[in-house]
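A.B. asks: sequence unknown, structure follows:
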């Protein structure tokens, strides 16, 4: 297991992070604890949760993931676990979360964080992330900015000032973004420096063989501003494991929850997956090994968030952690990417 400094922070995180969005829906508390134990035994020191988890999100499961991680966390040395969670913002129909949620203002940030801390049974989190921007912007598979969808939102400086208060209170150590775009990252960084507010140390965005849009603008921004990428969905909701190629009804989130992964329902996805799967097998790898080794090895990825519903899946993901990529394989991936460029942005 490799360990890397997260942005400008003092956090040194494993380059594999355990994602937990299945805990409380597809995984029981006991199964969640078993995954956490296995991941930490393999050298993982980094766990990612969110107040809205598990997903698909529902009123009757809201907060279950944090509660499951919390009952595990209370048995661990707190300083050995790097814990990240997220506040859900407005812009999605999640009426059971804090009555809206209404905004990312000081009141909502404080209420959301206090709820997370209670469920997690801790008095601080190492990384507190804005799950998606409050402002109008394309997200979760949308590809174009729509000015007609503009709405009022909490100014970014106000969000940073509220987060600064939570840092001073000792409730969070560092601040991160998620599902952000280049303009947003630059504004957060610029305003933080101008007004001596917390500088964002990370961004959590989707990144995989089917979705490499991070490379176009965000990779340069994050390099120059020292913001670490926490890459999520490295297997593209299981598509890149190849399991749906011959068995469209194979067990997984996409069959359990129809239309859950709409980003991956686009017409060019199947052809790209088939080529990557064939490429993997031609090099003596499984499709999963190819997909994970690719993301693990990108220079701009600080840590890759992996999720699983079984210990066998988790172990395969962990076993890929130090595989590396040959030059021939890199070249072959580039050829496939040129034919199937970002079919699921």
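C.D. replies: All right, it came through fine. Just so we're clear, the structure is a prediction, and the values are computed from it rather than from any experiment.

A.B. asks: going forward, measure contacts between C-alpha atoms and count neighbours the same way
C.D. replies: Fine.

A.B. asks: what ranges do the helices span in this structure?
C.D. replies: Assigned helices in the chain, in chain order: 29-41, 64-73, 106-120, 156-168, 182-195, 218-225, 243-246, 253-256, 269-282, 287-296, 311-319, 327-339 (criterion: DSSP state H).

A.B. asks: below is an additional structure, to be compared with the one above:
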């Protein structure tokens, strides 16, 4: 299993990362633990979660359950905590089910870290991420309406500086090893980097943003920032919430699938999206490739990608994904993918 360096640190992570956001709703505890076991057997040691998980749906009753499931595995497998690189996230402003929607701040970091540590049954978190900016961002389909003109830059910078000081306290306590961003913009990421270097506080090592054949917003500006500043992409939704598997083509909605639970797939369900998926399915078929493995290999092969976060609700789905981890796409396939992207840009 290929590994990539985490930012400018000495830590390495596997270029594929096991996502966990359905553990506790669509995926039960025993099945989740079996996924961890299989992933480790096949060389994937990187695990991503969040305090707000599971999703589909997010509810007050299930907040934190995914971290608890991981913690139960750690408790059962005493002595194997070091086999895993565990990443989790602090929810941003507006999630009423967590801290009554309070923003990320110097005042919330200690209690939030402590909560994750308890649920994960661990003494430290390898990568601690901010789930989304308090001020909002272009993610979660907000790109059509997000307006940063009412943001007060100096206020934002003051909040960032306070958060970095709090993260430095956690780093010194040994509760977190590294810091990452998520759903951040180019401007926001640049400010975090600048402030961290100026104050000698934890420098962001990764940025976890959505990225797939259907959603390539990262290619402009953020790609350049990521490459030159060693801010590696942790790509989430690399299968576009399952669209790129092809299982939803022709109006199909498999029972128990994400679309069965969340009909619009977070705003991804559009006529243009299905037309784009057809184009990528055709490329895979012409070259004798599995479309799931092709989609993941394309994201993994991008020059700014540190790791690809994938999820599976069933063990056979996980096995199928793991079978394609060594796939490298040829120049002809890559050229056809670029042409399909030009023909089907911004499908949702």
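C.D. replies: It's in. All of these numbers come straight from a predicted model, not from anything done at the bench.

A.B. asks: circling back to that earlier point, how about the helices of the first structure, which one is nearest residue 97 of the first structure?
C.D. replies: With C-alpha to C-alpha, the closest approach to residue 97 of the first structure among these belongs to helix 106-120: 8.8 Å.

A.B. asks: which neighbouring elements make contact with that closest one?
C.D. replies: On a contact count with 3 or more C-alpha pairs under 8 Å, 6 or more residues apart in numbering; DSSP states H and E, helix 106-120 of the first structure meets helix 64-73, strand 82-87, helix 156-168.

A.B. asks: find me the equivalent region of the longest one in the second structure.
C.D. replies: It stands for helix 156-168 of the first structure. Alignment of helix 156-168 of the first structure against the second structure: residues 160-172, by TM-score structural alignment.

A.B. asks: contacts for that stretch next, please.
C.D. replies: When contacts are defined by C-alpha atoms under 8 Å, 6 or more residues apart in numbering, stretch 160-172 of the second structure is touched by residues 104-106, 109-110, 176-179, 192, 195-196, 201-202.

A.B. asks: let's see 10 Å
C.D. replies: Residues outside stretch 160-172 of the second structure that contact it (C-alpha atoms under 10 Å, 6 or more residues apart in numbering): 104-110, 113-114, 124-125, 128, 133, 154-155, 157-158, 173-179, 188, 191-192, 195-196, 199-204.

A.B. asks: out of those, which are buried?
C.D. replies: Listed as buried from the contacts of stretch 160-172 of the second structure are 104-106, 109, 113, 124-125, 128, 133, 175-179, 188, 191-192, 195-196, 201-204; burial here means 16 or more other C-alpha atoms under 10 Å.

A.B. asks: of all the helices and strands packed on helix 106-120 of the first structure, which one is nearest residue 314 of the first structure?
C.D. replies: Ranking these by proximity to residue 314 of the first structure (C-alpha to C-alpha) places helix 64-73 first, at 16.5 Å.

A.B. asks: check the mean deviation of the closest one from the second structure.
C.D. replies: After superposition onto the second structure, helix 64-73 of the first structure sits on average 0.5 Å from its aligned residues (mean C-alpha distance after the TM-score superposition for the first structure).

A.B. asks: quick check: closest non-adjacent residue to residue 209 of the second structure.
C.D. replies: If the residues on either side of it in the chain are set aside, residue 209 of the second structure comes closest to residue 183, at 4.9 Å by C-alpha to C-alpha, 6 or more residues apart in numbering.

A.B. asks: test my guess that that neighbour contacts residue 141.
C.D. replies: No: look at residue 183 of the second structure against residue 141 with C-alpha atoms under 10 Å: they stay out of range, at 11.2 Å.

A.B. asks: neighbour count winner among those two?
C.D. replies: Legend: neighbour count by other C-alpha atoms under 10 Å for residue 183 of the second structure and residue 141, higher for residue 183 (20 against 13).

A.B. asks: what's the match for residue 236 of the second structure in the first structure?
C.D. replies: For residue 236 of the second structure, the aligned position in the first structure is occupied by residue 232, per TM-score structural alignment.

A.B. asks: hang on, the earlier thing: now do the match of helix 156-168 of the first structure: distance to the chain's middle.
C.D. replies: Between the centre of stretch 160-172 of the second structure and the centre of its chain there are 22 Å (C-alpha atoms, centre = their mean, to the nearest Å).

A.B. asks: what's the mean gap between it and the aligned bit of the first structure?
C.D. replies: For stretch 160-172 of the second structure, the mean distance to aligned residues of the first structure following superposition is 1.0 Å (mean C-alpha distance after the TM-score superposition for the first structure).

A.B. asks: thinking again about what came up before, make a markdown table out of the helices and strands packed on helix 106-120 of the first structure and add distance to residue 149 of the first structure and mean neighbour count.
C.D. replies: A markdown table is the format used below for those (distance: least, C-alpha to C-alpha, whole Å; neighbours: other C-alpha atoms under 10 Å):
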| stretch | distance to residue 149 of the first structure | mean neighbour count |
| --- | --- | --- |
| helix 64-73 | 32 | 22 |
| strand 82-87 | 22 | 23 |
| helix 156-168 | 18 | 19 |
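
A.B. asks: figure out which of the ones you listed is closest to residue 148 of the first structure.
C.D. replies: For residue 148 of the first structure, the closest of these is helix 156-168, at 20.3 Å, according to C-alpha to C-alpha.
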